[in-house]
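Peer 1: What follows is a predicted structure for the sequence shown.
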Amino acid sequence: MLAANLGRLLTWTARRLPAAPALRWRDQVWSWAEMDGRVDRLAAALRGLGVAPGDRVLVHSRNSNVMFETVWACWKAGAVFVPTNVRLTPAEAAYLGAASGAVAMLRDHGFAAHADAVREASPACRLVLAVGDARADEHEVEALIAATPRPAADHEADVDAGHPAWFFFTSGTTGRPKAAVLTHGQMGFVVNNHLADLMPGLTERDVSLVVAPLSHGAGIHALAQVARGACSILLPGERMDAGEAWRLIAEHRVTNMFTVPTILNMLAAHPDAAPHALRHVIYAGAPMYRADQKRALERLGPCLVQYFGMGEVTGNITVLRPDQHSLDDADPRAGSCGVPRTGMDLAVVNAQGWRLPPGGTGEICVRGPAVFAGYHDNPEANAAAFLDGWFHTGDLGHLDAQGFLFITGRASDMFISGGSNVYPREVEEALLTHPDVLECAVVGVPDAKWGEVGVACVVPRGAAPDPAALLAHLAPLLARYKHPHRFVFWEELPKSAYGKVPKSLLRARLVGE
């Protein structure tokens, strides 16, 4: 059964709002008509160069207008958008190219070595498009767009609901990254759900600031902006600049943005932090500690929207609306990541796969139209992830009687000390309430006596506090067996490109000390 090609979201918006601004970046502004014309020509160019429906296009690019446009061009041509993390090394990018079976690559300027590595690892990748520094055997994107006639109206490829649209690579913190296959039908549901549950009332009068990579959650967020005709603004530089972000928020009356907790913390800590016109500041991608959440609420006001999700479910598991956030720690929803998203079902199960009653801690499982089609060419991973009709997230948590979900942590993060389960997130939450602790992360390490013990990696707010004072602070908050056996003090925690603090990076650094 045929479905709507996601590229039509741009087509319809350009017809409805041709002169309205679609994208702002640095000193340039593109209208919806201009952007749609560029996308149509790029889609036609891909077809002319042999990219067929279902072919994968690897995209290694910083945030830019071309990055913003390429996803729509891929979809209109019926191809699959395969974005990378732009911080990857050539070898890592080569693995993604080979694993996805990409036949073409679009690279940003300065990434010639990445293209060479991809082509060496993937003989099928015969086509490279480059932005700004194309070599003799590559195609310059701007020249290609300028030289390609715009195709006739309604040229978008026919697709069915299961046609792959996006290969969303997992972060790979527990092994090699896996390509989650997101489809046109699934992502059509996700866009509708984002509009209903995360940003109700979004229109062309709204403005969105892009402060995270378009290759991941911020790119999904941008789809809803295009669907409703809201202008997106890209930060001018490659790195997050909180001061520049607040300048743009004030100048353009930004109403929404997608963030991860580390970015939201940077924004909330900046002297210029203020509510302005913000209505929906969405944060996801990693759990946000209660102390950080309260600080952001105090600075930005009632505009925070939390969702719990992952690439395999396109961020579509739970939502905690602005009115469900509270500064009151006595509020029963404090610390929750919300309730199941509209149209999605959620369960917390034990090791035997049985649903647990409210309060029972187990693995969080989800099912519904937002769940991906499976991992590309990876039957073993699919068999492990899909059991008894549910997608198993690998996250641990519990539900309360009202259906609000509380996340304990990753199943892989839990450690057993003296026969008792210790969930690092619980310890981290308690440590962060100490005034001298700016950031922290707890990891289990082997111990001859207890099997495993916790090591707390702490970023102090000023001078490193006395470990004895931290233990005294924890005494009334946590059982003794949960207390860290050792504290280390660092200037910063190691983070992935998505702002997470993988336990594997903590262990690697601890081994080196």
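Peer 2: It's in. These figures come from a predicted structure and were not determined experimentally.

Peer 1: use CA for all of it now, contacts and neighbours both
Peer 2: Fine.

Peer 1: give the contact list for the residue nearest to G389 when sequence neighbours are not counted.
Peer 2: Closest residue to G389 apart from its sequence neighbours, by Cα to Cα, 6 or more residues apart in numbering: R367 at 7.4 Å. The neighbours of R367, taking Cα atoms under 8 Å, 6 or more residues apart in numbering as the test, are M344, D345, L346, G389, W390, F391.

Peer 1: Show me which of those are buried.
Peer 2: Buried residues within those, counting neighbours by 16 or more other Cα atoms under 10 Å: M344, D345, L346, W390, F391.

Peer 1: picking that back up, could you identify the most distant pair in the contacts of R367?
Peer 2: M344 and G389 (13.1 Å; Cα to Cα).

Peer 1: circling back to that earlier point, for the contacts of R367, give me a markdown table that also has secondary structure.
Peer 2: Conversion of the contacts of R367 to a markdown table gives the following (DSSP: H, G, I helix; E, B strand; the rest coil):
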| residue | secondary structure |
| --- | --- |
| M344 | coil |
| D345 | strand |
| L346 | strand |
| G389 | coil |
| W390 | strand |
| F391 | strand |
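
Peer 1: and which of these is nearest to W25?
Peer 2: M344 (35.6 Å).

Peer 1: Might one say that V445 is in contact with A456?
Peer 2: No - under the criterion of Cα atoms under 8 Å, V445 is not in contact with A456, lying 10.6 Å apart.

Peer 1: Between these two, tell me which one has more neighbours.
Peer 2: Neighbours were tallied for V445 and for A456 using other Cα atoms under 10 Å; the higher tally belongs to A456 (24 against 17).

Peer 1: so who does the more buried one touch?
Peer 2: Taking Cα under 8 Å, 6+ apart, one finds C440, A441, V442, V443, P484, R486, F487, V488 in contact with A456.

Peer 1: From those, which land in strands?
Peer 2: The strands, defined by DSSP state E, take in C440, A441, V442, V443, R486, F487, V488 from the contacts of A456.

Peer 1: Put this next to the first one:
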Amino acid sequence: MGFWGQLRRHGMTGRGDAIVKDGPALDWAGLLARVEREAAALQAAGLRAGMHVGITIPDEIEHFVASLALLRLGAWQVALATHDTAAEREAIAARAGVSHVLLGPQGEPAAVGPGALSWPLPAGDVAAPASDAGGVLLRTSGTTGTMNIVPLSGDALLVQAARHPEYAGGRLLRPASIEHNNSKRHRLYCAAMGGTNVFLPAGQVDLADYCRRLGVTALDLALMQAADLQGQPFDCEVRVSGSSVPHDLRQRLLATAAPKLVVRYGATEVGTIAVAGPAAHAGEGSVGRVVAGIELEIVDADGWALPHGESGQIRLRGEGIAAFYLDAPEQSAARFREGWFWPGDIGALAADGTLRVLGRADDMINLNGINIFPSEIERVLESHPEIGAAAALGLPSPVHGQIPVAAVELKPGRTALAQELQAFARERLALRAPRRILIVEALPRNSQGKIVRRELAAKFHILGSTR
């Protein structure tokens, strides 16, 4: 059937609203008619199935329509986001082999091929028959190393979308811009399942009230957004992405703003891997049970499956998973091997099937042969009443292999001395405690809110060695 065929089926079965924002809604018939017009305009401008096209359209609904039109045409698309610098957009466009860029009114073009096409384009004739040749090109975060580009076909998106039955007949609001990977992915999932995509109006909005008024059933948040939730409880599910949602934050959200809290663990290459529902937040690091359609194993360094409870590398396989990185053979060979995808995470499976994610294998700190997960240090530091967030990492040492250090940002209006924080950590972690703690105004984060550890490492190197 293909991605476009799935959307057409929703239009023919008379489903209700496809897009909702303050003001008139757009039903499925109206959305599909608009997408057909835009696909014809793209074709008239010279775009064809299989081409790689950039999107620099900050308006969320227009970006969404452009994304669907490119899928209808069979082209591949990559977001050249307005929150990135011009140099970053040009680098991504070059890596992705972009030939054209759809440019919204507030976007700045990347220097590519024939240049930018102003969106929306002049009207064209009837578009060619729908093609399933295209998909999305999603970039990995690159917080610990090289950024990679992940090709996911329209068929792969359909398989991943089917793991989200909650979107069928539901209403999804994701406050993070559609220019971010996860936002675009989940908005496409919602469309594939016949749900309603809810968008925020311009300006400030009472999020809980807006969700109630527009009948939102799933509020999908990044970790930083979830940490800021306050006030009256949300009536809808609050879904948080990430494997490192602290236990204390989960308990606070359950008790106050998000009694229907769901934590989701996933990867750019896979989509959703495991889900922890409201009753599954008792264990530290738990991300719930692996979703149907994903086979996951915990293995040792030689690839042998480990018993329940033992920690090791996570590997997984299933339908709808990417098969390689675009133009990155070495990275592809390291992550996609023997029919499995290796996300680079360390985890453990309990006998009841619950998955715990302990951290990134690349982030593991080796102190004189002692393996220390950064999350061990971060959990302790974030339990201190003055600390808002923490990030730990290992610095190279000619004597000890690596030395654990940490950077922290304090809660607004709070004060603390680094020596006090070190004593606090040492009392609870002993030898595993950080040897130096740096208090910063704000931890370096990328546009998705993930901490960029290589920038932290550079800060410590400027300060000098710790022995």
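Peer 2: Now that the structure is in, tell me what you want to look at. Small disclaimer: the values here were computed from a predicted structure and weren't measured.

Peer 1: TM-score them against each other, please.
Peer 2: TM-score for the superposed pair, counting by TM-score structural alignment, normalised by the length of the second structure: 0.91. Supporting figures: 461 aligned residues with a Cα RMSD of 2.4 Å.

Peer 1: quick one: the equivalent of A98 of the first structure over in the second structure from G312 of the second structure, how far?
Peer 2: Mapped onto the second structure by TM-score structural alignment, A98 of the first structure lines up with A94. Applying Cα to Cα, to the nearest Å, the value for A94 of the second structure to G312 of the second structure is 36 Å.

Peer 1: Give me the more crowded residue out of those two.
Peer 2: Each of A94 of the second structure and G312 has its neighbours counted (other Cα under 10 Å); G312 has more, 24 against 15.

Peer 1: Going by the alignment, that one corresponds to which residue in the first structure?
Peer 2: Alignment note (TM-score structural alignment): G312 of the second structure maps to G362 of the first structure.

Peer 1: What residues does that match make contact with?
Peer 2: V348, V349, N350, A351, L356, L396, G397, H398.

Peer 1: do R239 of the second structure as well
Peer 2: A218, L219, D220, L221, L261, V262, V263, R264.

Peer 1: give me the element the aligned residue in the first structure for the second one is part of.
Peer 2: For L219 of the second structure, the equivalent position in the first structure is taken to be M257, counting by TM-score structural alignment. M257 of the first structure belongs to strand 256-259 when assigned by DSSP states H and E.

Peer 1: next one: L253 of the second structure
Peer 2: helix 247-255.

Peer 1: Also L9 of the first structure?
Peer 2: L9 of the first structure belongs to helix 8-16, assigned by DSSP H and E.

Peer 1: now that helix, how far from the centre of its chain.
Peer 2: With Cα atoms, centre = their mean, to the nearest Å as the basis, helix 8-16 of the first structure stands 25 Å off its chain's centre.

Peer 1: on contacts alone, who are the packing partners of it?
Peer 2: For helix 8-16 of the first structure, the elements it packs on are helix 32-48, helix 217-228, judged by 3 or more Cα pairs under 8 Å, 6 or more residues apart in numbering; DSSP states H and E.

Peer 1: how far apart are the last one and its match in the second structure?
Peer 2: Helix 217-228 of the first structure: mean distance to aligned residues in the second structure after superposition is 2.1 Å, counting by mean Cα distance after the TM-score superposition for the first structure.

Peer 1: Look up how far S243 of the second structure lies from the residue mapped onto V458 of the first structure from the second structure.
Peer 2: Aligned counterpart of V458 of the first structure in the second structure: V408 (TM-score structural alignment). Per Cα to Cα, V408 of the second structure is found 19 Å from S243 of the second structure.

Peer 1: More neighbours: which of these two?
Peer 2: Just comparing V408 of the second structure and S243: by other Cα under 10 Å the higher neighbour count belongs to V408, 24 against 21.

Peer 1: With the first structure overlaid, report how far the helix or strand containing the more buried one is off on average.
Peer 2: Here V408 of the second structure sits within strand 401-410, counting by DSSP H and E. Aligned to the first structure and superposed, strand 401-410 of the second structure gives a mean residue distance of 1.9 Å (mean Cα distance after the TM-score superposition for the first structure).

Peer 1: Would you mind pulling up the elements that whichever helix or strand comes after that strand packs against?
Peer 2: Per DSSP H and E, the first helix or strand lying C-terminal to strand 401-410 of the second structure is helix 418-429. Packing partners of helix 418-429 of the second structure (3+ Cα pairs under 8 Å, 6+ apart): helix 374-382, strand 436-440.

Peer 1: So what does P322 of the first structure match up with in the second structure?
Peer 2: P322 of the first structure maps onto P278 in the second structure, by TM-score structural alignment.

Peer 1: One more: E429 of the first structure?
Peer 2: Match for E429 of the first structure (TM-score structural alignment): R379.

Peer 1: can you check G37 of the first structure too?
Peer 2: Using TM-score structural alignment as the criterion, G37 of the first structure maps onto A33 of the second structure.

Peer 1: From the rest of the structure, what touches stretch 53-64 of the first structure?
Peer 2: So stretch 53-64 of the first structure is in contact with 25, 67, 74, 77-86, 93, 97, 100-108, 157, 163-164, 213-214, 234, 238, going by Cα under 8 Å, 6+ apart.
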